[in-house]
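Participant: Next come a sequence and a model predicted from it.
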Amino acid sequence: MTPEVVMDIFADALYLVILMLVVIVGPGLLVGLVVSMFQAATQINEQTLSFLPRLLVTLASVMIAGPWLLREFMDLFTRLYTNVPNLIG
């Protein structure tokens, strides 16, 4: 196994982790920003107000994008598993 192959595998795995992070956490960050702007405009300083919308959006994004992300995850590991003989030899 050459260093180039290891770096390719690492790059694919890192890309998948970043993709999962953006798809799951990104919408929650945007909703948190909108709620924070609303709180600043109305001067409502309630910490729990931003928690529920972020939680609901994060759960919705997991429900919507979950099957696609799982398929991507399984594709990566299927490629790794089928290429083990090529990687070792």
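Facilitator: That came through fine.

Participant: Going by C-alpha atoms from here, please, whenever you check contacts or count neighbours.
Facilitator: Fine.

Participant: in whatever helix or strand Leu56 lives in, what counts as buried?
Facilitator: Element membership of Leu56, judged by DSSP states H and E, is helix 51-82. By 16 or more other C-alpha atoms under 10 Å, the buried positions in helix 51-82 come out as 54, 57-59, 61-62, 66, 69.

Participant: ok, second structure coming up, stack it against the first:
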Amino acid sequence: MTEGQVLDIIRDAIYTLLMTSLPLLLVSLIIGLIISIFQTVTSIQEQTLTFIPKIVGVFAALMFFGPWMLTVLQEYITDLWQNFSIYLG
């Protein structure tokens, strides 16, 4: 296995990781921003106010994006296993 092949595997793994985690992180970020603006406007300084909407939002995003995320991960693992004999020698 060459150094280039290792770097390609690592690059593809990081790209797949970022691509599959980005929808959930964006949903959490947007909900947090909306709650933060709401707290600023209404002067409510409750620290625990953001937890329930974020949990519900991330769960809903996982239900919506879950099949796509699973497909992307499955394609990555399938490509990795198909090229396994090339990596060995």
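Facilitator: Perfect, thanks for sending it. The structure displayed is predicted, hence computed values, not measured ones.

Participant: before we move on, the earlier item: closest one of the buried residues of helix 51-82 of structure 1 to Ile9 of structure 1?
Facilitator: Leu69 (17.8 Å; C-alpha to C-alpha).

Participant: For the residue nearest to that closest one when sequence neighbours are not counted, which three-state class applies?
Facilitator: Leaving aside its sequence neighbours, Leu69 of structure 1 sits nearest to Met20 (C-alpha to C-alpha, 6 or more residues apart in numbering; 6.7 Å). Put simply, Met20 of structure 1 is helix when judged by DSSP: H, G, I helix; E, B strand; the rest coil.

Participant: Check the gap between Met20 of structure 1 and Ala13 of structure 1 for me.
Facilitator: From Met20 of structure 1 across to Ala13 of structure 1, the span is 11 Å (C-alpha to C-alpha, to the nearest Å).

Participant: Mind checking which of these two has more residues around it?
Facilitator: Met20 (20 against 15; other C-alpha atoms under 10 Å).

Participant: can you tell me how far the more buried one sits from Ala40 of structure 1?
Facilitator: Met20 of structure 1 is 30 Å from Ala40 of structure 1, by C-alpha to C-alpha.

Participant: got it, and Leu30 of structure 1?
Facilitator: Taking C-alpha to C-alpha, one finds Leu30 of structure 1 at 15 Å from Ala40 of structure 1.
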